[in-house]
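Visitor: Please work out how this folds:
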Amino acid sequence: MKAPGEEPDPRFTLANERTFLTWLSTSLALSAGGVAMAAVPEDVFVPWMRTTLAVVLVFLSAVSAAMAYPRWRRVQHALRNAAPLPPPALASILGYGVAVVAVLALILILLGR
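Guide: You can find the predicted model right below:
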């Protein structure tokens, strides 16, 4: 069954698809970062902080992966109906989340534990 609205320019559809795939690759990188953080030796970071950072990274990975397809679908719908594109809510969640992890890791590195 054909989706309602007009078929968008293929360049826009393909750009939307590339963005979707980028969110998935970001999710994979966050997941790998979380696993790497969990594997850091105990003498580098205190265990509870290492676990916290790992959990936050894997959680951000799950959020990114889970929200990628609905975002793609909303953008595609907007393109088909010549409507304004939806705001990128996922960007702020990931941006702030990664910033928090980076600041906490930096503090731990500077404090030597």
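Visitor: use CA for all of it now, contacts and neighbours both
Guide: Noted.
Visitor: who does the longest helix seen in the chain touch, helix- and strand-wise?
Guide: Ranked by residue count, the top helix of the chain under DSSP state H comes out as helix 47-80. Contacts defined by 3 or more Cα pairs under 8 Å, 6 or more residues apart in numbering; DSSP states H and E place helix 47-80 against helix 10-38, helix 89-111.
Visitor: Can you list the buried residues in it?
Guide: Residues 49-62, 64-65, 68-69, 71-72, 75-80 are the ones in helix 47-80 that count as buried (16 or more other Cα atoms under 10 Å).
Visitor: TSV please, covering the helices and strands packed on helix 47-80 and showing distance to residue 44 and mean neighbour count.
Guide: Formatted as TSV, those follow (distance: least, Cα to Cα, whole Å; neighbours: other Cα atoms under 10 Å):
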stretch	distance to residue 44	mean neighbour count
helix 10-38	10	17
helix 89-111	8	13
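Visitor: So the residue nearest to residue 98 when sequence neighbours are not counted versus residue 85, what's the distance?
Guide: In space, and not counting its chain neighbours, residue 98 is closest to residue 57: 7.5 Å by Cα to Cα, 6 or more residues apart in numbering. With distances taken as Cα to Cα, to the nearest Å, residue 57 is found 28 Å from residue 85.
Visitor: one more to line up against the first:
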Amino acid sequence: MEEKPDARYLLANERTYLAWMRTCLAFIVGGAALSQLGVEHRYAWLRALTVGLAVLGGIVMTPLVYRHWRVNERALRSDAPLPGHHLPSVFLALTLVIGAGLVALLALAR
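Guide: Next up, the predicted model:
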């Protein structure tokens, strides 16, 4: 008789997936909000770059997050070891680049 996986692990995997999806959505919405700010200065290209990275980062990361959830779900259901992943590193790099762009925008706006 096949043993079902512990529901707590499946639900924890789903909570993690939803948290990653909220982060992707926050990148997209944050980029859209930044594009609507009325701050005009000579470094408009920097704002466009920061907005583009935020929105594109959120869009690109969304299917990667889904794939990660699906792979973990399969591993949990088949009692296989969970695979390693680089998602936190990618999110960290994306957040640092966008944050640096925002700091530069604020510093150069004066």
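Visitor: contacting residues around the counterpart of residue 87 of structure 2 in structure 1?
Guide: The equivalent of residue 87 of structure 2 in structure 1 is residue 90 (alignment by TM-score structural alignment). By Cα atoms under 8 Å, 6 or more residues apart in numbering, the contact list for residue 90 of structure 1 reads 64, 67.
Visitor: The residue nearest in space to the middle of structure 2 and residue 65 of structure 2, how far apart?
Guide: Geometric centre of structure 2, nearest residue: residue 24, 3.8 Å, by Cα atoms, centre = their mean. For residue 24 of structure 2, the distance to residue 65 of structure 2 (Cα to Cα) stands at 9 Å.
Visitor: what do we get in structure 2 for residue 80 of structure 1?
Guide: So, by TM-score structural alignment, residue 80 of structure 1 is matched to residue 77.
Visitor: Need the helices and strands packed on helix 47-80 of structure 1 in a markdown table (columns: distance to residue 45 of structure 1).
Guide: Formatted as a markdown table, the helices and strands packed on helix 47-80 of structure 1 follow (distance: least, Cα to Cα, whole Å):
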| stretch | distance to residue 45 of structure 1 |
| --- | --- |
| helix 10-38 | 9 |
| helix 89-111 | 7 |
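Visitor: gap between the residue nearest to residue 113 of structure 1 when sequence neighbours are not counted and residue 108 of structure 1?
Guide: Leaving aside its sequence neighbours, residue 113 of structure 1 sits nearest to residue 45 (Cα to Cα, 6+ apart; 5.0 Å). As judged by Cα to Cα, residue 45 of structure 1 and residue 108 of structure 1 stand 7 Å apart.
Visitor: Then residue 101 of structure 1?
Guide: Residue 101 of structure 1 is 11 Å from residue 108 of structure 1, by Cα to Cα.
Visitor: How about residue 102 of structure 1?
Guide: Relative to residue 108 of structure 1, and taking Cα to Cα, residue 102 of structure 1 is found at 10 Å.
Visitor: swap in residue 16 of structure 1?
Guide: Distance from residue 16 of structure 1 to residue 108 of structure 1, by Cα to Cα: 38 Å.
Visitor: follow-up on the earlier one: aligned partner of the residue nearest to the centre of structure 2 in structure 1?
Guide: That one, residue 24 of structure 2, aligns with residue 27 by TM-score structural alignment.
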